[in-house]
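Enquirer: kindly return the folded structure for what I paste below:
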Amino acid sequence: AARNHAIRLAKGNIIGIIDDDEFPPPHWLATLYEAVQTFEVDGALGPVIPFFDQRPPVWLTKSGLCDLPQWRTGTLLKWHQTRTGNVLLKKDVFDRHGICFDKTFRTGGSDQAFFRHAMELGFRFIAVEEAPIYETVPPERWSKSYWLHRALVNGFNAQKYLAGERNKLKSTAAILKSAIALPVYLACAPICACMGTHVLMNCMERGFYHLSRLAAVFGIELRKKRDF
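Expert: Below is the predicted model:
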């Protein structure tokens, strides 16, 4: 709701969005703007890099759970590769068809829902690897329970996206994938535990994700509170 209100009040032709726990380096915004102009697209997304004020647990950094995917500059992104943690958009993306962020996504997920809608309308967005921002990862996010709760939220939202998928074969395949993946991750957990906490946490995080996704098929939301 806050983002939608801010966008309605904006007077310019360009909208820049970052999260409240992120900070940009110098020239970040100019780099995104130049990419939008150069590639003649409707928006550009930069990478988000984790930043620790204190030394985090070794298992957390080795697990890679804080690391988000990155793509080469100019890569045309698909909706499931998007987010609003580091993005520059033409205001026309919002104004031309009146699209906005869906408030029904209570625990997150409105970012990708927005980009999915925009792409269906023909808007294009690219990656810009030279325009990173840094996301502060406080000690509250260093616990194992935090990452498992996050996986439950993400799994539910992923299935919510699929509920609107026009290609029923694609949505059915995704459900079957989770049905197969869940017992595989459960079976691998004892082996992963012997390989280290970071390996076990990766296994459990994926297992919780697929568990939540399958529960969502039956309308069950395993984690109703977003604490990240």
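
Enquirer: C-alpha only now, for contacts and for neighbours.
Expert: OK.

Enquirer: what kind of secondary structure is the residue lying farthest from the centre of the chain in?
Expert: Distance from the C-alpha centroid of the chain, by C-alpha atoms, centre = their mean, peaks at Cys194 (30.1 Å). Assigned by DSSP: H, G, I helix; E, B strand; the rest coil, the conformation of Cys194 is helix.

Enquirer: please provide the structure for the following sequence as well, for comparison with the first:
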Amino acid sequence: MPDICVAICTCDRPAGLESLLDGLARQQGGLRFQVVVVDNGTLSAQGVALERAAAGALSLTYVRLQERGLVAARNRSLALARESGAPWIACLDDDEVPSETWLSALLARARETGADLVYGPVLPDFEVSPPRWAVAGGFFVKTGEIACSSNLLLRTAVLGEDPRDWYQPAFGAIGGEDREFLARLERGGARAATAADALVREHVPAARLRLGYMFQRGLRDGYAEVTLLRQASKAPARLGLSALGVAAKKSGFLLYHLVSSLASSAHFASALADLGTICGIAMCLSGHRRRFYGASGDPAGDDGAAAAACAPLSDRARP
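Expert: Modelled structure (predicted):
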């Protein structure tokens, strides 16, 4: 029985998956781990996955999933990982590469704290030299203080028996599914901790280093906010008031960042994201449907979880 099963979802990123698997093959610490790869892209990544398995570098299971969408892939990967019998499940996105001590650092922190969920930091690996605003604003850095599935160790025992209670289909086209799922686990009693030395690097393509991407990211967050509120309350009046409250708060941030943008371009980027969130809230409330994941026309090619769509843990009691 493995100590950990690493669950990976991939969608039309064969080069990214290859780098990720190479990073897993270099893991140190003597842990016994298996890898499951769930692929629901338009192009099969089976060749990349099986090449690593045939070389003996990894104990790997590859599954081709016809159902599109990130939620379907995530739930299938968790189900396969649970079937492995491993007491722990580690999650990565297919545009990330783990450090050589990634798994051992996550597991050591879990054992040290008794946590059920352990998050690690994700640092950017820019495809091109980034503009000043992208670095100054820290928009592509995840410190491990947010609940994300992009660098996660999960105790298998905290999963419910029914996969329909895991990642929710309502978030399949917009993102934020990890924010809702992990917050729900914590409300159910799961304890969380951060492993500062469990480092992962994320590939950031040039398309994300444009100011227009910040607006699109904010737009997606607006849709995610309304969907989260809709999951919590079915009453239309209460949903509308809560969403307006979020929009009002974002409006305050927008004004602050606009004034501050006179001194820093990073504040202007933040203002665009705030404006996008306000627009996303309004569009979602009005019934305008939009797909951010799984669409071939996605200009950012962003099939992974973004920091802006993750839940802050500032109010969490940490071990």
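
Enquirer: let me see the TM-score of these two.
Expert: Once superposed, chain against chain, the TM-score is 0.81 (TM-score structural alignment, normalised by the length of the first structure); 217 aligned residues with a C-alpha RMSD of 2.8 Å.

Enquirer: return the distance of the residue farthest from the centre of the first structure relative to Gly64 of the first structure.
Expert: Cys194 of the first structure sits 18 Å away from Gly64 of the first structure, going by C-alpha to C-alpha, to the nearest Å.

Enquirer: equivalent analysis for Phe105 of the first structure, please.
Expert: For Phe105 of the first structure, the distance to Gly64 of the first structure - C-alpha to C-alpha - is 26 Å.

Enquirer: quick one, what contacts the residue nearest the centre of the first structure?
Expert: Per C-alpha atoms, centre = their mean, the C-alpha nearest to the average position across the first structure is that of Arg83, at 5.1 Å. If a contact means C-alpha atoms under 8 Å, 6 or more residues apart in numbering, then Arg83 of the first structure has 45, 111-112 as its contacts.

Enquirer: can you check Gln70 of the first structure too?
Expert: 47, 127, 129.

Enquirer: tell me if it really is in a strand.
Expert: No - the assignment for Gln70 of the first structure (three-state DSSP) gives coil, which keeps it out of a strand.

Enquirer: from Thr82 of the first structure, how far out is it?
Expert: Gln70 of the first structure is 11 Å from Thr82 of the first structure, by C-alpha to C-alpha.

Enquirer: other residues contacting stretch 184-202 of the second structure?
Expert: So stretch 184-202 of the second structure is in contact with 95-99, 101-106, 109-110, 113-125, 143-145, 151, 158, 318-319, going by C-alpha under 8 Å, 6+ apart.

Enquirer: which part of the first structure lines up with it?
Expert: The aligned range for stretch 184-202 of the second structure in the first structure is 117-135, by TM-score structural alignment.

Enquirer: and the matching stretch, how far apart are its ends?
Expert: 26 Å.

Enquirer: near Leu211 of the second structure, how many other residues are there?
Expert: When neighbours are defined as other C-alpha atoms under 10 Å, Leu211 of the second structure has 19 of them.

Enquirer: could you do Gln46 of the second structure as well?
Expert: By other C-alpha under 10 Å, 16 other residues sit near Gln46 of the second structure.

Enquirer: which residue lines up with it in the first structure?
Expert: Gln46 of the second structure maps onto nothing in the first structure, by TM-score structural alignment.

Enquirer: so the closest residue to Gln46 of the second structure other than its chain neighbours is in which element?
Expert: Distances taken as C-alpha to C-alpha, 6 or more residues apart in numbering put Tyr62 closest to Gln46 of the second structure, at 6.8 Å, once the chain neighbours are dropped. Element membership for Tyr62 of the second structure (DSSP states H and E) is strand 60-64.

Enquirer: so what does the residue nearest to the centre of the first structure match up with in the second structure?
Expert: Checking TM-score structural alignment: Arg83 of the first structure goes with Cys148.

Enquirer: contacts made by the helix or strand where Leu123 of the second structure lies with the rest, please.
Expert: Using DSSP H and E, Leu123 of the second structure falls within strand 122-126. With contact meaning C-alpha under 8 Å, 6+ apart, strand 122-126 of the second structure is reached by 140-144, 150-151, 199-206.
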